[in-house]
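[1] I would like to see how this sequence folds:
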Amino acid sequence: MRTSPLTVPRAAALLASLAGLLLTLLVPATPAHAAPTGFRVQDGRLLEASGNDFVMRGVNHAHTWYADKLDSLDHIKAKDANTVRVVLSSGDRWTRNDTADVANVVAQCKLNRLICVLEVHDTTGYGEQSGAVTLSRAADYWIEVRDALVGQEDYVIVNIGNEPHGNTDYTRWTDDTKAAIQKLRAAGFDHTLMVDAPNWGQDWAFTMRDNAASVFAADPDANTVFSIHMYGVFDTAAEVSDYLNRFVAAELPIVVGEFGHDHSDGNPDEDAVLSVTRQLGIGYLGWSWSGNGGGVEYLDMVENFDPNRMTSWGQRLFDGADGIAATSEEAAIYRSGSGEDTTAPTAPGTPAASRVTSSSVTLTWGASTDAVGVTGYDVVRVAGGQETVVASSSGTTATVTGLAADTSYNFAVYARDAAGNRSARSATVDVITASGPAAGPCAVTYRVTGEWPGGFQGEVVVRNTGSTAVDGWTLRWTFPTGQRITSLWGGTVTQSGAEVSVQAAPYTATIPPSGSVSLGFTGTRAGTDTDPTVFLLNGAECSAA
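    Predicted structure coming up:
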């Protein structure tokens, strides 16, 4: 997705379009190369290794900014998508997604029976966007995380870099793209590669369109797919149809890698995108599941990653005419013969309890197995013969919160697969929560005062509600969603995992009756913040202010 306004020189675009009418996009005969190990391109179509034609029907998911939201893949699959395009970072502009994280993303895509298109976002708007990196640097990143991708050619398509040129020096796109493709091939990548257009992905100058044949010919594996992003430039059905039909006529593989129903640079014709791609058998990936900011929140398909809070854009894409539900077909690699999967996963192992507090417990259990993969687990509280789902997880651990102090609970776990089959229940575990701390003469207010991708600024106000002064203090709390403090003023901070301890500075050490002190801090986060709720001042629990 673009992160900067786009100015579209319509006159230049029209001239380029007229010039394009004179071009014949000749694609040379497919060069001889090794038998495909996964996806491949043939006659301008994307095929699975089995030879089945594969048409992408899916969405984009902003994983690098919301690393704690991998359960979204389960929800996306439940809406009938067959593909997800996952945002990653090389570490040049945002927190790096390392080899282990990439491997986990691929595993979760497979568990949810989704084809995984992985893209590096740090290239967005190179030449115009401050901090953006080259396609060569993106190729280096893929080589660095290669161990997570080797052997996954049936399931993974490598989208080298997102929108790799803005509107400055975009004519470099052709040579830069050829070089990046060849660097990856030389490093042993056998995957289908995907390349985004310049001009913030929208190719208004037709650089990708008019040079696609030579770029395709530069791939020694003849296994590259082109991706156009359709926002305000594509605001008429004629523009959508003309652009896509040129690729089809030239037998060059094309997908709509991003598009929306509205945008700051104009009103894209989403109905035309959906209709024309259906007619031509071309894939599309809508932007984006959830988590948009910077004034384009209207592009969220669900609110706050909640699959039950579908937006109008989400309803249009998933359930409307030519939408995902009506046109998506699951990848053949995931289909078990010709029949529907009716075999449930095995029961999970008995959960074990750890980190038991007065209000929460962490449960860990042995993994289930399933012929086509387990997509997730549900933790249930068992009481009086009734079961209540209290947590869900894509992995084998979950933290249950909102418990009462000094209370006995009984928990069990179910597994589920992509076909909706549910396992037998695991054995149960009994948990007794800890006694709560004594209430203290204090009240705490916590709030986020600013935020940005991967980071935020917060404030904690501690008020003395007692009748005597607090002289020297230590404040403790636990971050529930993995936040980490990078700097703090008003005290000295130490943090071990999620546990935070702040010792008063000399100028904040004394809190008079009815007085207060404020702490400010900056921090990092993996995704959407969940505020801490329990604060202990000198070991006593403070009320919420």
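[2] contacts and neighbour counts: CA atoms only from here.
    OK.
[3] Show me which positions of the lengthiest strand in the chain end up buried.
    In the chain, assigned by DSSP state E, the strand with the most residues is strand 439-452. Under the neighbour-count criterion of 16 or more other C-alpha atoms under 10 Å, strand 439-452 has 440-446, 451 buried.
[4] same thing with stretch 162-181?
    Neighbour counts using 16+ other C-alpha under 10 Å place 162-167, 170-171, 173-174, 176-181 of stretch 162-181 among the buried residues.
[5] Ok, stretch 31-42 next?
    Buried residues in stretch 31-42, counting neighbours by 16+ other C-alpha under 10 Å, are found at 36-42.
[6] and these as TSV, adding distance to residue 145?
    Converted to TSV, the buried residues of stretch 31-42 look like this (distance: C-alpha to C-alpha, whole Å):
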residue	distance to residue 145
36	21
37	19
38	19
39	20
40	22
41	24
42	28
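[7] Max pairwise distance over these: which two?
    37 and 42 (13.9 Å; C-alpha to C-alpha).
[8] Find the nearest non-adjacent residue to the most centrally placed residue in the chain, please.
    With distances taken as C-alpha atoms, centre = their mean, residue 63 lies nearest the centre of the chain, 2.4 Å away. Spatial nearest neighbour of residue 63, chain neighbours left out: residue 87 (5.3 Å); criterion: C-alpha to C-alpha, 6 or more residues apart in numbering.
[9] wait, the one you found sits on residue 61?
    Yes. Between residue 87 and residue 61 there is a contact at 6.2 Å, judged by C-alpha atoms under 8 Å.
[10] Could you also give me the structure for this second sequence? I'd like to compare it with the first:
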Amino acid sequence: MKTRLSVVAATLLTFVVGLVAFGMQPAHAAAGFTVANGKLYDANGNEFVMRGVNHAHTWYTHQTSSFANVKALGANTVRVVLSSGQRWTKNDTADVSNVISLCKQNKLICVLEVHDTTGYGEQAGAATLAQAVDYWISVQSALAGQEKYVILNIGNEPYGNQGYATWATDTSNAIKRLRTAGFEHTIMVDAPNWGQDWSFTMRDNATSVFAADPARNTVFSIHMYGVFNTAAKISDYLGRFRTAGLPIVVGEFGHNHSDGDPDEDAILSYSQANGLGWLGWSWSGNGGGVEYLDLAINFDPANLSSWGQRLFNGANGIRQTAREASVYGGTTPTTPPTTPPTTPPVTTPPPTTPPAGKSCAATYSIVGSWQGGFQGDVKVTAGSAAISGWTVTWTFTGGQTVTQSWNATVTSSGSSVTAKNVGYNGNLGAGASTTFGFIGSASGTNTAPTLTCTAV
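    So this is what the prediction gives:
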């Protein structure tokens, strides 16, 4: 997580897709996770999609219960902040072993990262990628034999907005040093520019960096904050990696930031539609004016922030989409909500076939309930002709109110609610569907309302 970033207006550059056949199997068999066809596979050969959070362990080493709490909320992965000793107290071999043990006890995949590299070239005292490799070699005994459960993220946001031209060379050299030292783990590499790659340095050099790994077992990580404030920017950046057959994850992102307003709904919906992993920033303990990025307030899993509710309980969020890694026996969605619904899920009947012409139909579902609140989802389906926009309206009859929404612009007037499409989900082909969701409050009977859908 960066503490500052100068936002630079970025002009999209031409992305050169390498001619290397990255869909081929790794050059040699790894002991744990592998990469093929731009996808990540676990040691059993099953595709694995990260759905998890970042945890600032190095600053809160006593918060060991966080691993169990994150798991109980449904996550399948935790990215753990470690220090190599350049800027903060070094996490020694014993501590790294304990972190891995906590991940395994709670059936979480562990992404371990060195945070001291953050903003190198712009941040005073930041470590180099070479120093990060020195650290990994110094704690290698804790990592040996853990390839099934651990992904090694060399260094967090390894360059700021200065000196990043050497990112590709330095990253390639770091990967090769780790392989020479005997590391067989999947390696994750972060983008420069405080992780946001507005210069497209990682994007345009990813082909050569991937080829530098003798094991062909490297995953790229982009951090999405204010630079990624529209669905178009998000889909363009991630889509170019997909086209190139290169594995990409969103290693950090938030719902807001001091450098701008990221489009978290688009990040989540695009990732879900395209099988890309992500890790939200961050579990708890943020400071420096970005305390609003805490998912759990004061490390309390029963006191989620609005960001936490969105990430864990919202559409395309962790509860809906996370699958436990098969190395732990997981084949179904991870654990259900810790607070079960007080009433069975309520769903309106399926819509009748929409009439001809520009039309749409909508269905309303209550997908989770808790004391005083609930999560609702609405599915919008175009009729027999394509539409360019939609509006869904309803009237609550039980005193419910909408407190937060995603994938739609939702407004209320008394008990009446109006939801309109956002920029990226208004155009629907004939018979095509999209969804939006919301968090609501409810103090009485939570009856599903009747919906009206209007198309343009």
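[11] sorry, back to before: report the contact partners of the residue nearest to the centre of structure 1.
    69-70, 86-88 (C-alpha atoms under 8 Å, 6 or more residues apart in numbering).
[12] Distance of it relative to residue 47 of structure 1?
    For residue 63 of structure 1, the distance to residue 47 of structure 1 (C-alpha to C-alpha, to the nearest Å) stands at 26 Å.
[13] just residue 70 of structure 1 next, same as before
    Distance, residue 70 of structure 1 to residue 47 of structure 1, by C-alpha to C-alpha: 27 Å.
[14] just residue 291 of structure 1 next, same as before
    From residue 291 of structure 1 to residue 47 of structure 1 the distance is 32 Å (C-alpha to C-alpha).
[15] who has more neighbours, those two?
    Each of residue 291 of structure 1 and residue 47 has its neighbours counted (other C-alpha atoms under 10 Å); residue 291 has more, 23 against 18.
[16] so what corresponds to that one in structure 2?
    Taking TM-score structural alignment for the superposition, residue 291 of structure 1 sits opposite residue 285 in structure 2.
[17] Now rank the contacts of residue 63 of structure 1 by neighbours and give me the top one.
    residue 88 (27 neighbours).
[18] now for it: what does it line up with in structure 2?
    Under TM-score structural alignment, residue 88 of structure 1 pairs with residue 82 in structure 2.
[19] ok, now which ones touch that match?
    Residue 82 of structure 2 sits in contact with 56-58, 90-91, 112-115, where contact means C-alpha under 8 Å, 6+ apart.
[20] Format the residues you listed as TSV; extra columns: secondary structure and distance to residue 124 of structure 2.
    Listed next are the contacts of residue 82 of structure 2 as TSV, based on DSSP: H, G, I helix; E, B strand; the rest coil; distance: C-alpha to C-alpha, whole Å:
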residue	secondary structure	distance to residue 124 of structure 2
56	coil	20
57	helix	22
58	helix	19
90	coil	18
91	coil	21
112	strand	23
113	strand	19
114	strand	16
115	coil	14
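[21] burial count for residue 322 of structure 2?
    Counted with other C-alpha under 10 Å, residue 322 of structure 2 comes out at 24.
[22] thought it was touching residue 53?
    No. Using C-alpha under 8 Å, residue 322 of structure 2 is not in contact with residue 53, being 11.6 Å away.
[23] Which parts of the stretch 51-200 of structure 1 are strands?
    57-61, 83-88, 115-120, 156-159, 193-196 (DSSP state E, counting those that start in this stretch).
[24] Identify the residues contacting the first one?
    This means strand 57-61 of structure 1. Strand 57-61 of structure 1 is contacted by residues 76, 81-87, 258, 283-290, 324, 327-329 when judged by C-alpha under 8 Å, 6+ apart.
[25] Report the mean distance between it and its aligned residues in structure 2.
    Its aligned residues in structure 2 lie a mean 0.1 Å from strand 57-61 of structure 1 after superposition (mean C-alpha distance after the TM-score superposition for structure 1).
[26] That strand maps to which residues in structure 2?
    Under the criterion TM-score structural alignment, strand 57-61 of structure 1 matches residues 51-55.
[27] Repeat that for the fourth one.
    Per TM-score structural alignment, the counterpart of strand 156-159 of structure 1 in structure 2 is residues 150-153.
[28] Likewise for stretch 460-467 of structure 1?
    Using TM-score structural alignment, stretch 460-467 of structure 1 lines up with nothing in structure 2.
[29] Could you do stretch 431-441 of structure 1 as well?
    Using TM-score structural alignment, stretch 431-441 of structure 1 pairs with nothing in structure 2.
[30] Ok, stretch 181-190 of structure 1 next?
    Under TM-score structural alignment, the match for stretch 181-190 of structure 1 is residues 175-184.
[31] how far is the matching stretch from where the chain is centred?
    Relative to its parent chain, stretch 175-184 of structure 2 has a centroid offset of 27 Å by C-alpha atoms, centre = their mean, to the nearest Å.
[32] swap in stretch 323-333 of structure 1?
    Distance, stretch centre to chain centre, for stretch 323-333 of structure 1: 20 Å (C-alpha atoms, centre = their mean).
[33] how about it: buried residues?
    The neighbour-count check on stretch 323-333 of structure 1 (16+ other C-alpha under 10 Å) flags 323-325, 327-333 as buried.
[34] Kindly report the same for stretch 284-298 of structure 2.
    Buried residues in stretch 284-298 of structure 2, counted by 16+ other C-alpha under 10 Å: 284-286, 292-297.
[35] Need the residues that contact it.
    Identification of contacts with stretch 284-298 of structure 2 by C-alpha under 8 Å, 6+ apart yields 3, 55-56, 60, 254-258, 281-283, 299, 302-309, 311.
[36] So which of those belong to strands?
    Per DSSP E, the contacts of stretch 284-298 of structure 2 map to strands at residue 55.
[37] In ChimeraX, select just the buried ones from the contacts of stretch 284-298 of structure 2.
    Entered in ChimeraX, the line below selects the buried ones among the contacts of stretch 284-298 of structure 2, by 16+ other C-alpha under 10 Å:
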select :55,56,254,255,256,257,281,282,283,299,304,305,306,307,308,309,311
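[38] Residue 250 of structure 2 -> structure 1?
    In structure 1, residue 250 of structure 2 lines up with residue 256, judged by TM-score structural alignment.
[39] Do I have it right that that match meets residue 231?
    No. Residue 256 of structure 1 lies out of contact with residue 231 (C-alpha under 8 Å); the separation is 10.4 Å.
[40] coming back round to it: three-state assignment of the match of residue 250 of structure 2?
    Here residue 256 of structure 1 is recorded as strand under DSSP: H, G, I helix; E, B strand; the rest coil.
[41] mind checking how far the aligned partner of residue 38 of structure 1 in structure 2 is from residue 326 of structure 2?
    Under the alignment (TM-score structural alignment), residue 38 of structure 1 pairs with residue 32 in structure 2. Residue 32 of structure 2 is 12 Å from residue 326 of structure 2, where distance means C-alpha to C-alpha.
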